[in-house]
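S.K.: A predicted structure for the sequence below; I have some questions about it.
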Amino acid sequence: MLNYITWTVDPAIVNILGREIRWYGLMFAIGFWIGYKIVEKMFKQENIDLKWLDSLFIYVIAGTVIGARLGHCLFYAWDYYSANPIEIFKIWEGGLASHGGAIGIIIAIWIYSKKVTHRSMLFTFDRLVVPVALVGALIRLGNLFNHEIYGHATNLPWAFRYVTNLQAWRHGAEPIFSDPSHPTQIYEAVCYILVFILLMNLYFKKKAWQKEGLIFGIFLNGIFLTRFFIEFIKNDQEAFEANMLLNMGQLLSLPFIIIGCYLIYRALTKPKAII
């Protein structure tokens, strides 16, 4: 009896007139659509101007894509992209970093708060991060379909073997498989879904948005503590990480965890939120 799962799902769902529709892109789109509907429900419940909603998602999408791309180029492959700057714009070839996306969203919300809501950034983040946790889970499932960002070899019965010569295999070559490995994309996706369920309960049942920064702080700890610990069993994304005590993903997670702890403490000790 095999003690692993051989993963041979094609990253593309369909090819239409030479253009591929990929699972990764579909997961991304579904996440943003669901996110839009959740925040719309929040705005209606609180009688917030719905005109703010369309602007919010334009800022968030731009911040996510630009930040994630620049984050990958700066944090993981600067030697290459500094020598080939035009390659930075070839986003369709892959290369996105979640920490860069997080930084991009923070900058986008800072601009959004200044130009649109004229309220604190925490006002927006306490609402926005609820669906963002679900988007994160869907993006990790997209990584699964792309046969990427998986973990160390293991003999656990739910280990996955991934295609390592993906492009050649997709053009007819025999597949070359990885050793049975931790499906860390699934581990992260499950954790992010649990964070999403918790945040939904905090917002809609517990009215935790009344304590400014609490939901955002719990989100930061839930997402980045998950990322920090799973990185211990995840393969390095770049060769330079091989001799590091903590890899780049873990180092970049630490500031978000610290900020999350501060926001939770601030929200729970502050007598009244400023809404």
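M.R.: Looks like it came in fine.

S.K.: CA only for contacts and neighbour counts going forward, please
M.R.: OK.

S.K.: was I right about D49 contacting F43?
M.R.: Yes: taking contacts as C-alpha atoms under 8 Å, D49 lies within contact range of F43: 7.1 Å.

S.K.: What are the buried residues along stretch 255-268?
M.R.: Residues of stretch 255-268 classed as buried by neighbour count (16 or more other C-alpha atoms under 10 Å): F256, I257, G260, L263, I264, R266, A267.

S.K.: swap in stretch 6-19?
M.R.: T6, T8, D10, P11, A12.

S.K.: Sitting in helices, which of those residues do you find?
M.R.: Of the buried residues of stretch 6-19, none are assigned to helices by DSSP state H.

S.K.: Export those residues to TSV and append columns for distance to D179.
M.R.: Shown next, in TSV, are the buried residues of stretch 6-19 (distance: C-alpha to C-alpha, whole Å):
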residue	distance to D179
T6	10
T8	14
D10	19
P11	20
A12	23
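
S.K.: would R119 count as being in a strand?
M.R.: No: using DSSP: H, G, I helix; E, B strand; the rest coil, the assignment for R119 is coil, not a strand.

S.K.: So for it, what's the nearest residue that isn't a sequence neighbour?
M.R.: Spatial nearest neighbour of R119, excluding adjacent residues (C-alpha to C-alpha, 6 or more residues apart in numbering): S113 at 5.8 Å.

S.K.: so who does the one you found touch?
M.R.: Going by C-alpha atoms under 8 Å, 6 or more residues apart in numbering, S113 touches R119, S120, M121, T124.

S.K.: Tell me which residue lies nearest the centroid of this structure.
M.R.: The centre of the chain sits closest to G136, judged by C-alpha atoms, centre = their mean, with a distance of 3.7 Å.

S.K.: residues touching that residue, list them.
M.R.: A189, Y192.

S.K.: hang on, the earlier thing: type out the PyMOL command that picks the buried ones from the contacts of S113.
M.R.: Remark: buried members of the contacts of S113, expressed as a PyMOL selection using 16+ other C-alpha under 10 Å:
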select buried, resi 120+121+124
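
S.K.: quick check, nearest of the contacts of S113 to E148?
M.R.: Nearest to E148, judged by C-alpha to C-alpha, of the contacts of S113 is T124 at 32.2 Å.

S.K.: Put this next to the first one:
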Amino acid sequence: MLVHPQFDPIAFSLGPVAVRWYGLSYLVAFGLFLWLAAQRAAKPQYATRGWQRRDVEDMLFFGVLGVIIGGRLGYCFFYKPGYYLANPLEVFMVWKGGMAFHGGLLGVISAMALYARSRGRHFLEVMDVVAPCVPIGIAAVRVANFVNGELWGRQADPSLPWAMVFPQSGESFARHPSQLYQALLEGLLLFVLLQFYARRERAMGQVASAFVFGYGCLRFVAEYFREPDSFLGLLALGMSMGQWLCLPMIVLGAVLWVWCGRRAPLAKAGAGVKS
């Protein structure tokens, strides 16, 4: 069996300031988004509609706020609502940890809706630019979870070549390195699939809905290998909170994809968009 190396969570220090791997992973995620989204905005179907790099930079600003605020609120009220309703001031104590992807997603969607309205662009068009650029950033954050030795997996067969003991768990049995599973599934694999799917012109909103559906499916699978939160355990039907939160994503993504498919392609759909 492998044993988690127990990396130092602090990447380096600048005087009294400690820079953590987790924080660096978010910087990497935002940097990759800026690069990828700028390339996507330069594609003919977007460039002809007035998209420029400064639009991507503005989207990033809105998106960062959405990730941080939504991710924190999602953790507080999806996973520990009773505790944070009783201790509301601790919602702001982000240094104690606690971020949830599903909350961050809702935060980004809200932020992009505000961005679209402020720029006079169609919300689905904005989300089509954003969606294919997100998964690689998710992969970066999952790698940081592995470095920190957190969000470890469920018990695994010790004969599995990559089964790993996480001393941080307080247990000595082998586990699945589920952080890496998630980095590969909802990160790298979803990124490759969306890049391939988005190469061709699609109906407005179909790329974004493919992301929602794809992430929901891949995260649902990954949750079977991830240890449920100790304060929640498995919920109804033997599913984790993460799986229950993925179900509406899967349904919404599929319904939205079909609905968008009945609309005109992006190059022909101009309603509600300004150049």
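M.R.: Cool, got the structure. Quick caveat, the model's predicted, so the values are computed rather than measured.

S.K.: List the TM-score for the superposed pair.
M.R.: With the length set by TM-score structural alignment, normalised by the length of structure 1, the two chains reach a TM-score of 0.87; 259 aligned residues with a C-alpha RMSD of 1.8 Å.

S.K.: what residue of structure 2 matches up with the residue nearest to R119 of structure 1?
M.R.: With TM-score structural alignment as the criterion, S113 of structure 1 lines up with A116 in structure 2.

S.K.: same question, A189 of structure 1
M.R.: Per TM-score structural alignment, A189 of structure 1 is aligned with A183.

S.K.: Which residue is the nearest non-sequential neighbour of its match?
M.R.: In space, A183 of structure 2 is closest to A139, 4.2 Å off (C-alpha to C-alpha, 6+ apart).

S.K.: compared with structure 1, how much does whichever strand or helix holds the one you found deviate?
M.R.: Using DSSP states H and E, A139 of structure 2 falls within helix 135-148. Helix 135-148 of structure 2, aligned to structure 1 and superposed, deviates on average by 1.0 Å (mean C-alpha distance after the TM-score superposition for structure 1).

S.K.: Please tell me which residues of structure 1 that helix aligns onto.
M.R.: The aligned range for helix 135-148 of structure 2 is 133-146, by TM-score structural alignment.

S.K.: hmm, back to that, isn't the match of A189 of structure 1 right up against G137?
M.R.: No: A183 of structure 2 is beyond contact range of G137, at 9.3 Å (criterion: C-alpha under 8 Å).

S.K.: quick one: the host helix or strand of the match of S113 of structure 1 to helix 135-148, angle?
M.R.: Per DSSP H and E: A116 of structure 2 is located in helix 101-119. Here helix 101-119 of structure 2 runs at an angle of 140 degrees relative to helix 135-148 (axes from the mean of the first three to the mean of the last three C-alpha atoms, to 10 degrees).

S.K.: Would you mind listing the outside residues contacting the helix or strand that helix 101-119 of structure 2 is followed by?
M.R.: Using DSSP H and E, the helix or strand that follows helix 101-119 of structure 2 in sequence is helix 123-130. Residues outside helix 123-130 of structure 2 that contact it (C-alpha under 8 Å, 6+ apart) are 37, 40-41, 109, 112-113, 116-117, 204-208, 266.

S.K.: mean deviation (superposed) between helix 123-130 of structure 2 and structure 1, please.
M.R.: Counting by mean C-alpha distance after the TM-score superposition for structure 1, helix 123-130 of structure 2 comes out at 0.8 Å.

S.K.: And A83 of structure 1, how close does it get to A77 of structure 1?
M.R.: Going from A83 of structure 1 to A77 of structure 1 by C-alpha to C-alpha, to the nearest Å gives 10 Å.

S.K.: These two - which one has more neighbours?
M.R.: A77 (17 against 9; other C-alpha atoms under 10 Å).

S.K.: what sits against S98 of structure 1?
M.R.: So S98 of structure 1 contacts A68, G71 (C-alpha under 8 Å, 6+ apart).

S.K.: ok, 10 Å please
M.R.: Residues near S98 of structure 1 by C-alpha atoms under 10 Å, 6 or more residues apart in numbering: T64, V65, G67, A68, R69, G71, H72, G104, G136, I139, G249, L252.

S.K.: A62 of structure 1 now?
M.R.: Contacts of A62 of structure 1 by C-alpha under 10 Å, 6+ apart are A68, G101, G104, I105, A108.

S.K.: What helix or strand is the residue in structure 2 that T64 of structure 1 lines up against located in?
M.R.: Correspondence of T64 of structure 1 to structure 2, assessed by TM-score structural alignment: V67. Secondary structure from DSSP H and E places V67 of structure 2 in helix 53-74.

S.K.: How about that helix, which residues are buried there?
M.R.: With burial defined by 16+ other C-alpha under 10 Å, the residues of helix 53-74 of structure 2 counted as buried are 53, 56-57, 59-60, 62-64, 66-74.

S.K.: How about stretch 231-242 of structure 1?
M.R.: E231, I233, K234, N235, D236, Q237.

S.K.: Then stretch 161-180 of structure 2?
M.R.: Result for stretch 161-180 of structure 2 [16+ other C-alpha under 10 Å]: buried residues 162-166, 173-180.

S.K.: a helix runs through the match of A189 of structure 1, doesn't it?
M.R.: Yes: remark: A183 of structure 2 belongs to a helix, assigned using three-state DSSP.

S.K.: I am assuming Q179 of structure 2 contacts W152, so please confirm or correct that.
M.R.: Yes: assessed by C-alpha atoms under 10 Å, Q179 of structure 2 is found in contact with W152 at 6.5 Å.

S.K.: Overlap of the contact sets of those two?
M.R.: N145, F146, F225, R226.

S.K.: can you tell me which two in those are farthest apart?
M.R.: Taking C-alpha to C-alpha, no two of the shared contacts of Q179 and W152 of structure 2 sit farther apart than N145 and F225, at 14.8 Å.

S.K.: which residue lines up with I230 of structure 1 in structure 2?
M.R.: So I230 of structure 1 corresponds to A222, using TM-score structural alignment.
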